[in-house]
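> Could you work out the structure for the sequence below:
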Amino acid sequence: MRPRLLLVTDLDYPAAGRPEYRDEDLGLAARLRADFDVALCHPVDASALMAGFDLVLVRNSGPVLRYVDQYAQFRREALAAGAKVFTELSGKADMAGKQYLLDLTEAGFPVIPTVDRAQDAHRLPESAEYVVKPKLGADSVGLRFLPRTELPDGTDHLIQPRIDFAYEVSFYYVDQTYCYALHTPDPALRWDLAPYTPTDADLAFARRFVTWNAVAHGIQRVDACRTREGELLLVELEDLNPYLSLDRVSPATRETFVAALTDSLLRMLD
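As a prediction, this is how the structure comes out:
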């Protein structure tokens, strides 16, 4: 029997700036059928269905904020059953919330400086505006730009200085292996991406976060911004359901990525 793969996706999620959001997973499912028996399901159905499959591949499932309880149940049941989930649930970055940005700030990693209390804003670089976003946020859901005098109380949000950056760049990994990079020629257009050729220093920057996360089987996207001074700072480390922008890479790069993904999924079964 061929391995049975449950691909968790939300084909109806209205992804801002990405009308092809659903198409990416439909195309990926078609390609993976060469090696797996594939079924697609919505994230709220994953707990009920995963026992009938050998592998669960979490892909473009949208922000967890829309189904917090169901996601928590999925994690509990998958861990208890020893289910093979890709990306594996040991990830310490976005799949566990945004606490890691606070932890990495404290540890001195090159990240956008982050606090979670208004009274700690003095620890951040001075800024005319601050970025405020929920700890369980994704895809800019709940993101606000506020002056320091209006920063919210409580610890449910992250607070960061609003960085004047030249562009954003994303590095895409399967397991610990670098696959490709894309950047935003126009920083105002987050999803208008173009291929990017990283330097050795760029790859060393991204590798530092992938190594920290220590994920053996999974997809990771290291999102960074290039400051006007030339420094790279981490924006987020997406290890739950990173959109891959496979339509923005060459056919050869796309095939290489899917081959690496297929190989990792098969090795996870072993």
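
> CA only for contacts and neighbour counts going forward, please
Noted.

> can you map out the helices along the chain?
21-32, 46-49, 68-81, 99-106, 200-213, 251-269 (DSSP state H).

> Proceed likewise with the subsequent sequence, for comparison:
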Amino acid sequence: MPLLYVTDLAYPARGRRYGDEDAFLTARLREHFPLALCHPLDAERLMPGFDAVIVRNSGPVLHYQEAYDSFRAAALTAGTRVYNPLTGRGDMAGKQYLLDLTAAGYPVIPTIDDPARLAELPQVPSYAVKPKQGADSIGLTFTAHPSGPAGEILIQPRIDFAYEVSFYFVDDAFQYALYAPDPDRRWELAPYEPKGADLEFARSFIEWNTLRHGIQRVDACRAPSGELLLVELEDLNPYLSLDLVPPAVRDAFVTSLTGSLHSFLT
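Predicted structure coming up:
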């Protein structure tokens, strides 16, 4: 079954090399599937010639929102198989999930979208304010007095966390974890050995998202209290940092992804 692999090989991502990662992944996937690469702006036009579309390192949708919305609508109308499936409840659907998870009592950085509700957040010297439709920290500011149009921004307490850590999954199977020991250098990652409680934390969000197939990354921070808090649930096109994991772990990830795709396509 031929796959259309969507990537922006030249996207200038800070601390990440999209092109290198996708060159590696497509070389390995080509052993199992015929495939072709395309830029996200060409995906809608090209997808009728393929059995499925796999969206990988295509960059923040914010930069091509109209084209992505059109691609998504066309895929849903035609019944085109898209991997990750378009039913994700995380970043794929916007940032509403941070509000929903806060309301449901999940271990997430408390989030509101209306300055009038500031009393619902912990009192801190500074708050993070960012556009509700943002990505990659675009438009992020820190202020002691959050303001902005209700429903269009996200407000969170600024947390003096110890480090950030990411958990990578294929379907519901944990693959590996990486963390940034220095909070000021978030893209300088190192392997992380999760404890049982860490994996239980990450799996709770994978289960909440209910995606039967796909690649997901659960981003969290270690709060001063010692607990993990969700920062982001990336279920659209998470960068995988495969160059930072041992060869055996990388090979196991490719095996899991190949199996997931075979299951998804059949």
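
> And the TM-score between them?
The TM-score (TM-score structural alignment, normalised by the length of structure 2) is 0.97; 266 aligned residues with a CA RMSD of 1.0 Å.

> would you turn the helices of structure 1 into JSON lines with mean neighbour count and distance to E88 of structure 1?
Formatted as JSON lines, those follow (neighbours: other CA atoms under 10 Å; distance: least, CA to CA, whole Å):
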{"stretch": "helix 21-32", "mean neighbour count": "17", "distance to E88 of structure 1": "18"}
{"stretch": "helix 46-49", "mean neighbour count": "16", "distance to E88 of structure 1": "15"}
{"stretch": "helix 68-81", "mean neighbour count": "15", "distance to E88 of structure 1": "10"}
{"stretch": "helix 99-106", "mean neighbour count": "17", "distance to E88 of structure 1": "17"}
{"stretch": "helix 200-213", "mean neighbour count": "16", "distance to E88 of structure 1": "11"}
{"stretch": "helix 251-269", "mean neighbour count": "15", "distance to E88 of structure 1": "10"}
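
> between those, which one is nearest to L40 of structure 1?
Closest to L40 of structure 1 of the helices of structure 1 is helix 21-32 (CA to CA; 8.1 Å).

> corresponding residues in structure 2 for that closest one?
Mapped onto structure 2 using TM-score structural alignment, helix 21-32 of structure 1 covers residues 18-29.

> now do stretch 42-61 of structure 1
Mapping stretch 42-61 of structure 1 onto structure 2 (TM-score structural alignment) gives residues 39-58.

> So what's the gap between that stretch and the chain middle?
Averaging C-alpha positions (CA atoms, centre = their mean, to the nearest Å) puts stretch 39-58 of structure 2 19 Å from its chain's average.

> Quick check: end-to-end length of it?
End-to-end distance for stretch 39-58 of structure 2: 7 Å, by CA to CA, to the nearest Å.

> How about stretch 52-59 of structure 1?
End to end - CA to CA - stretch 52-59 of structure 1 spans 18 Å.

> Including distance to F145 of structure 1, could the helices of structure 1 go into TSV?
Listed next are the helices of structure 1 as TSV, based on distance: least, CA to CA, whole Å:
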stretch	distance to F145 of structure 1
helix 21-32	26
helix 46-49	35
helix 68-81	24
helix 99-106	18
helix 200-213	26
helix 251-269	36
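
> who touches stretch 176-196 of structure 2?
The contact list for stretch 176-196 of structure 2 (CA atoms under 8 Å, 6 or more residues apart in numbering) reads 14-16, 161-169, 244-245, 249.

> now swap in stretch 224-237 of structure 1 and tell me
Stretch 224-237 of structure 1 is contacted from outside by 93-94, 101, 110-112, 163-170, 202, 205, 209, 220-223, using CA under 8 Å, 6+ apart.

> try 7 Å
With contacts defined as CA atoms under 7 Å, 6 or more residues apart in numbering, stretch 224-237 of structure 1 is touched by 93-94, 110-112, 164-170, 221-223.

> Stretch 215-223 of structure 1 too?
86-88, 90-91, 169-176, 206, 234-239, 242, 264, 268.

> Cross the residues you listed against strands and list the overlap.
Counting by DSSP state E, the contacts of stretch 215-223 of structure 1 place 86, 169-174, 234-238 in strands.

> Next up, the contacts around the residue most central in space within structure 2.
The centre of structure 2 sits closest to E234, judged by CA atoms, centre = their mean, with a distance of 1.8 Å. Residues in contact with E234 of structure 2 (CA under 7 Å, 6+ apart) are 90-91, 216-218.

> one more time with 10 Å
Residues counted as contacts of E234 of structure 2 (CA atoms under 10 Å, 6 or more residues apart in numbering) are 88-92, 168, 215-219.

> roughly how far apart are the equivalent of it over in structure 1 and A83 of structure 1?
Using TM-score structural alignment as the criterion, the counterpart of E234 of structure 2 in structure 1 is E238. Separation of E238 of structure 1 from A83 of structure 1 (CA to CA): 21 Å.

> same thing with R75 of structure 1?
For R75 of structure 1, the distance to A83 of structure 1 - CA to CA - is 10 Å.

> Apart from its neighbours in sequence, what residue is nearest the residue mapped onto Q216 of structure 2 from structure 1?
Matched to structure 1 by TM-score structural alignment, Q216 of structure 2 sits across from Q220. Distances taken as CA to CA, 6 or more residues apart in numbering place D239 nearest to Q220 of structure 1, at 4.7 Å, with adjacent residues excluded.

> For that neighbour, give its distance to H217 of structure 1.
Separation of D239 of structure 1 from H217 of structure 1 (CA to CA) stands at 11 Å.

> Which residue in structure 2 aligns with D175 of structure 1?
Using TM-score structural alignment, the partner of D175 of structure 1 in structure 2 is D171.

> returning to what we had before: ok, the contacts of E234 of structure 2 vs R56 of structure 2, which is closest?
Proximity of the contacts of E234 of structure 2 to R56 of structure 2, judged by CA to CA, is greatest for I215, which lies at 9.2 Å.

> about what we covered before: what about the match of Q216 of structure 2, neighbour count?
Q220 of structure 1 sits with 31 neighbouring residues when counted by other CA atoms under 10 Å.

> where do the strands sit along the stretch 51-200 of structure 2?
For the stretch 51-200 of structure 2, applying DSSP state E, counting those that start in this stretch gives strands covering 52-55, 81-83, 127-131, 141-143, 153-157, 164-170, 173-180, 190-191.

> which strands and helices sit next to the third one?
Contacting strand 127-131 of structure 2 under the criterion 3 or more CA pairs under 10 Å, 6 or more residues apart in numbering; DSSP states H and E are the following elements: strand 141-143, strand 153-157.

> I am finished for the moment; much appreciated.
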